[in-house]
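>>> Generate coordinates for the sequence data below:
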Amino acid sequence: MTRPIIRFQSVSKYYRRRQSRSLREAFVRSLSRRAADGLGPDEFWALENVSFDIAPGEVVGLIGPNGAGKSTSLKLVSRVVQPTRGRVDVYGRVGALLELGAGFHPDLSGRDNVYLNAALLGLSRREVQRQFDAIVAFSELEAFLDTPVKHYSSGMFMRLAFAVNVHVDPEILLVDEVLAVGDNWFQRKCVNRIGEMRRQGVTILFVSHSQDLVRSICDRVLWLDHGRVRADGPADRVTRQYLSHDLDRMEAAMRPRAGAGPRPAGGKRAEITRVTLLDEAGQARSVFQTGQRLVIALDYVAHEPIPSPVFGLAIHRQDGAHVCGPNTDFAGLKLPDLAAAGRIEYTVPYLPLLDGLYLVSASLHDREGLVMYDYLDRQISFRVENRPDSRVKERYGLMTLQGVWTHHAGARA
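Presented below is the predicted three-dimensional model:
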């Protein structure tokens, strides 16, 4: 049986929220902990009784909310910190992309920091010289190589750190959310490089809040929650479980402002009093399936005549991705002047959105866009949730294009 390259055995790690300011305070804290036979009031478990094995060549994603223990797990693997309890075994050279700037001296140039960082990772000067040109070329920082890194942006820090770590021939690569600070081009370059290392058999632990990125890179996912392993399994299954849990939590947090009831009058010239989401039967609901009919109904009241009104909508996914922004003016619908109460509806015959939580904004303004009579910013939510037996078989991305695959055997290229 192959020996794991990383093994966590009943690992726990605690931290203090703040350091003692005096010897007296430290003494009182130590007494408090002994009296309770546990942690003091300013201490918490970042990890608690965590056990797992990672085999050589596995690509494992760590997901979970902030404070779940993901970064602490990587720090334990890289020996930046030691466990409070339990044991962490690591067999192999580790390349770690943890906190930005870790392993760099701010007063040294980029060139000097390449040698410094590589030395901290165990490379000799001769080995660094052999890889130096490749490191610089990958980072694309030739013009700034002799600039002190304290003048680097966060994206430049990430470029240099990533370039060093992937060129020191690590057997284990740790990546902790650092790709989030780079530009899109360099992020894609890094993902491609991670893919190459994966094919070469490098073991990779990858932390990210992007579930799509985790699914595309990782074979297996560990879901951490409050310092414990909540799920461990294939990337697709575990990320779906986590997304469903995350959507439940977000939906519950938004429920008090979901706009189900009428809004009180606020002294405005005109206002949107209610936003309702309807299905094909005209029933109000908050959960839809891909392909279903969706009607967004806006009830309004004009307290005085409103000439040339325009109603608009914006739909965002829960991660902030802007889905669409239709309005009556774009659609060529010229509305009469508003003088009383009424309703306007926006109908989507076939909802193309895939699984996720979506937020709806609504607005009422004049045609020139100079006067905003009312605006509800992401105060209404709905959820798209497809059953396993759904006709829609697509899983990834924002929406389905309803494309059809065909195969032509023997066709020429």
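>>> contacts and neighbour counts: CA atoms only from here.
Fine.
>>> Distance check, the closest residue to Gln82 other than its chain neighbours against His226.
Excluding the flanking residues, the one nearest Gln82 by Cα to Cα, 6 or more residues apart in numbering is Leu76, at 5.9 Å. Here the criterion is Cα to Cα, to the nearest Å. By it, Leu76 lies 17 Å from His226.
>>> about what we covered before: next, report how far the strand or helix carrying the residue nearest to Gln82 is displaced from the centre of its chain.
Secondary structure assigned from DSSP states H and E places Leu76 in helix 70-77. Distance of helix 70-77 from the chain centroid (Cα atoms, centre = their mean, to the nearest Å) equals 18 Å.
>>> re earlier: to what extent is the residue nearest to Gln82 buried, counted in neighbours?
Using other Cα atoms under 10 Å, Leu76 has 19 neighbouring residues.
>>> Here is the second sequence; please produce its structure so I can put it next to the first one:
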Amino acid sequence: MRAPATAAPAVVVEGVSKTFHMPAEQAHTLKERVLRARHLRGGSSFVALQDVSFSVRQGEFFGIVGRNGSGKSTLLKCLAGIYRADEGRMLAAGRVATFIELGVGFNPDLAARDNVVLNATMLGLSPAAARARFDEIIAFAELEEFIDLKLKNYSSGMLVRLAFATAIQADADILLIDEVLAVGDAAFQQKCFDVFGRLQDEGRTILFVTHDMGTVVRFCHRALLLDHGRMVAIGDPELVSEQYLRLNFPEQEEEERGQLRSGDGSATIQQAWTEDAGGGRRTTFLTTEHCIFRARISFAEDIEQPNINVVWVNGQGQNVFAVSTLAEPGGSGSFRAGDVVELRLSFVASLAPGEYKVSMVLSRPGSGLDFMDRWEQMFSMLITSTHAAGGLAELPHELTIEPAPAVRLERTA
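Okay, here's the model as predicted:
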């Protein structure tokens, strides 16, 4: 998705740093703070942001990604004015609305009606405007039957629906959104996607923190990757997503990856990767794209018809796609000591959007457990889609709805 290149900056961040000081002991009263001041000055420091600089143009959908503790939410809270940066400056050209923490601004002892007015007022709406939009907010959140229930009795899913439905009513130029899709079912997520599309059409500026790389690739004009408070990458969402996956599964973690590998060494998986139809190596694919899995295998001894298996595992640990040479006509073939071969597996990436770990197993014929080389979680793949999808796969299909033919009923004597 191309960013609005000619638009003026809506958000400017220059050299921002933020450090949190954590005392060795906490003071719970003013007396403790005074009498134990020397002890409280000790402790440690945590650097949350280090010299972060970027700008976001008006009308741009800007993704902020990174592992837990990378500084994503701290950055958004600095932009929202919740935290004050220790160094640098932050500018926002327009009204800012935030959706950062679930339930912030809500009173658990009040019912939905009072909370909507309270929260919407905090977002900049007048009480009259908030009351006028109440029915629309409740309908979006699908909470019509629970408007008189106190919020302390709401589930987390109900809370996030109400909070998001209220936040999007803000007449703001810039929206700061943190992990709105982390809670909620598929139907609510589709509503969020629809809202994102509408906000884009309206030219709103959105800074969006998420762990969902599919959403980043689908909606964002650009993305920023943070790690340990530092900027690692900024730019094309697909490239940033691939770097995020590499951070989550770094090549340098040889010891950890070695624990996921076993076998007698009579055959070895030297290398494995995925590429597109043009031969370019990639780990991010749309559900409609052609994907080619390749692996280079070497043999240390003669062997007839080894079993070769490749498996894709989703985030819930389910094997959603598996290919075995046992099921292929002719099997895998015959190999001699010293042979080096390249396996090629071509398929359409019609899995459900999400992150997948790719594993591969070489085993002796006749037994799937006599491993020559078993390499689990060799690398990660990211599957994205242009629309919300459910289930384990997104199979090619055609759906039509037509008038039903008239049914002629005959009476029997």
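>>> So what does the residue nearest to Gln82 of the first structure match up with in the second structure?
Alignment note: Leu76 of the first structure maps to Cys78 in the second structure; criterion TM-score structural alignment.
>>> Does its match touch Ala85 like I think?
Yes. Counting by Cα atoms under 8 Å, Cys78 of the second structure touches Ala85, with 6.3 Å between them.
>>> what residue of the first structure takes the place of Glu179 of the second structure?
Per TM-score structural alignment, the equivalent position to Glu179 of the second structure in the first structure is Glu177.
>>> Is it correct that that match is in contact with Ser208?
Yes. Shown here, Glu177 of the first structure and Ser208 form a contact pair, counting by Cα under 8 Å, at 5.0 Å.
>>> Trp113 of the first structure: helix or strand, and which one exactly?
One thing to correct before we go on: residue 113 of the first structure is Asn, not Trp. helix 110-120.
>>> State the span of the second structure onto which that helix is aligned.
Using TM-score structural alignment, helix 110-120 of the first structure corresponds to residues 112-122 of the second structure.
>>> Kindly report the same for stretch 89-97 of the first structure.
Under TM-score structural alignment, the match for stretch 89-97 of the first structure is residues 91-99.
>>> From the structure, what's the count of residues near Leu401 of the first structure?
9.
>>> now swap in Thr203 of the first structure and tell me
Thr203 of the first structure has 25 neighbours, counted by other Cα under 10 Å.
>>> Count residues in the vicinity of the aligned partner of Arg57 of the second structure in the first structure, would you?
Structural correspondence for Arg57 of the second structure with respect to the first structure (TM-score structural alignment): Ala55. Per other Cα under 10 Å, the neighbour tally for Ala55 of the first structure reads 14.
>>> next one: Gly342 of the first structure
Around Gly342 of the first structure there are 13 other residues, counting by other Cα under 10 Å.
>>> Could you do the one 10 residues further on as well?
Pro352 of the first structure sits with 18 neighbouring residues when counted by other Cα under 10 Å.
>>> Wait, it touches Glu394, no?
No. Between Pro352 of the first structure and Glu394 there is no contact under Cα under 8 Å: 10.8 Å.
>>> any residues in contact with both of these two?
Common neighbours of Pro352 of the first structure and Glu394, using Cα atoms under 8 Å, 6 or more residues apart in numbering, are Thr400.
>>> nearest spatial neighbour of the residue nearest the centre of the second structure, skipping sequence neighbours?
Taking Cα atoms, centre = their mean, the centroid of the second structure lies closest to Asp212, which sits 0.9 Å from it. Excluding the flanking residues, the one nearest Asp212 of the second structure by Cα to Cα, 6+ apart is Gly354, at 7.7 Å.
>>> State the distance from the one you found to Leu181 of the second structure.
13 Å.
>>> Please identify which of these two sits among more neighbours.
Between Gly354 of the second structure and Leu181, counted using other Cα under 10 Å, the more crowded position is Leu181 (22 against 18).
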